[in-house]
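Q: turn this into a model:
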Amino acid sequence: MFTHMRIARPVTDPEKSFQMYSQGLGLQKLADFEDHQGFSGIMSGREDLPWHLEFTVCLHHPVQPLHTAEDLFVLYYPDKAEWEQACARMIDAGFSRVDSFNPYWDVNGRTFVDHDGYRVVLQNRAWG
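A: I've put the predicted structure just below:
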């Protein structure tokens, strides 16, 4: 069984991505690196979570972020007040609210998109 999950995404500006996700989701900088074999990046998460997000940029051959309307990062907030606060923080952090491509996600959640087009769904329900 694995002990930790890293979701790595190429972005246009790792610092901007970190700031947005930090403010919107309450994540912290876990680590960063500069020009490691041509890549720079920031790892964002929390010590109490079994996952983190890594935002990278290739300094020599930039990779444009590629995503679809169905590439989703979904987080579950069972408490309605906490979910509403998280949704407000996402807007304050610079995310845009969008309708989900799959209408399932709009029944109990809201979908947000970052500056590179990556989507985050905040669900107002418990997982499982």
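
Q: only C-alpha atoms for contact and neighbour calcs from this point on.
A: OK.

Q: mind listing what H60 touches?
A: Applying Cα atoms under 8 Å, 6 or more residues apart in numbering to H60 gives the contacts G38.

Q: please apply the same query to F112.
A: So F112 contacts M90, F95, S96, R97, V98, R119, V120, V121 (Cα under 8 Å, 6+ apart).

Q: please report the distance of it from V57.
A: According to Cα to Cα, to the nearest Å, F112 and V57 sit 22 Å apart.

Q: likewise M90?
A: In terms of Cα to Cα, M90 sits 23 Å off from V57.

Q: what's the answer for A31, then?
A: For A31 relative to V57 (Cα to Cα), the value is 15 Å.

Q: to compare with the earlier structure, here is another sequence to fold:
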Amino acid sequence: MTTDTWSSTLGVVQVRFARPTDRLDAMIRFYADGLGLNELHRFENHEGYDGVMLGLPGADYHLEFTTHTDGSPGDAPSADNLLVLYFASEAKMYETVQRLGEFGAEPVPTENPYWAANGAIAFADPDGWQVVLMPQPVF
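A: All right, here's what the predicted structure looks like:
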């Protein structure tokens, strides 16, 4: 069963996926310039942290990347830690694939064969985390 509203028992109105990195500028280039996400907010020197929130306009979910003056662990723990972006069409997905190629990003193989079997193309971000581009929504 799918719904377009949050569960009435949860009470959540916004979701943020936050991740540390030692490559903040490269991450911003990859996700904003390469993928095309909008920069929603940026902060500097907050208790030793700098960071940026990236996402889709008007969406109640976004990505946050932070870096700390003492360093941040940033490498992906496995090839199956994924951010999956579902596109309205294959043509829209390939616009992003082309932009990432112009940006210098190369596709990478996914660990789970499901993605390639369903037309997905994956790219590794500067920390090695995979971003999977799917040509259509699942449901």
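
Q: distance from stretch 117-128 of the first structure to the middle of the chain?
A: 10 Å (Cα atoms, centre = their mean, to the nearest Å).

Q: pull out the buried positions in it.
A: G117, Y118, R119, V120, V121, L122, Q123, N124 (16 or more other Cα atoms under 10 Å).

Q: filter those down to just the ones in helices.
A: In this view, these have no member that belongs to helices under DSSP state H.

Q: mind listing the helices for the second structure?
A: Going by DSSP H, the second structure shows helices at 24-28, 90-103, 113-117.

Q: may I see the buried residues of the last one?
A: Buried residues in helix 113-117 of the second structure, counting neighbours by 16+ other Cα under 10 Å, are found at W115.

Q: show me the contact partners of that helix.
A: T110, I121, V132, M134.

Q: residue in the first structure paired with the first one?
A: Using TM-score structural alignment, the equivalent of T110 of the second structure in the first structure is S100.

Q: for its match, what are its contacts?
A: With Cα under 8 Å, 6+ apart, S100 of the first structure has these contacts: A69, D106, R110, T111.

Q: R23 of the second structure -> the first structure?
A: Match for R23 of the second structure (TM-score structural alignment): D13.

Q: to clarify, my last question referred to G48 of the second structure.
A: Per TM-score structural alignment, G48 of the second structure is aligned with G38.

Q: name the nearest residue to that match, sequence neighbours excluded.
A: Distance criterion Cα to Cα, 6 or more residues apart in numbering; nearest residue to G38 of the first structure, sequence neighbours excluded, is L59 at 5.3 Å.

Q: distance of that neighbour from R97 of the first structure?
A: 30 Å.

Q: between these two, which one's more packed in?
A: R97 (17 against 14; other Cα atoms under 10 Å).

Q: hmm, that one is touching G109, no?
A: No. The pair R97 of the first structure and G109 fails to qualify as a contact (Cα atoms under 8 Å) at a distance of 11.0 Å.

Q: which residue packs closest to the aligned partner of Y118 of the first structure in the second structure, ignoring adjacent ones?
A: Taking TM-score structural alignment for the superposition, Y118 of the first structure sits opposite W129 in the second structure. The shortest distance from W129 of the second structure to any non-neighbouring residue, by Cα to Cα, 6+ apart, is to A76 (5.1 Å).

Q: and for the one you found, the neighbour number?
A: 16.

Q: next, the contact list for it, please.
A: Counted by Cα under 8 Å, 6+ apart, A76 of the second structure has contacts D127, G128, W129.

Q: the match of Y118 of the first structure: what's it in contact with?
A: With Cα under 8 Å, 6+ apart, W129 of the second structure has these contacts: D75, A76, S78, A79, N81, L82, L83.

Q: what would those residues look like in CSV with distance to M27 of the second structure?
A: Below are the contacts of W129 of the second structure laid out as CSV (distance: Cα to Cα, whole Å):
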residue, distance to M27 of the second structure
D75, 12
A76, 13
S78, 18
A79, 18
N81, 16
L82, 15
L83, 14
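
Q: great, nothing more from me.
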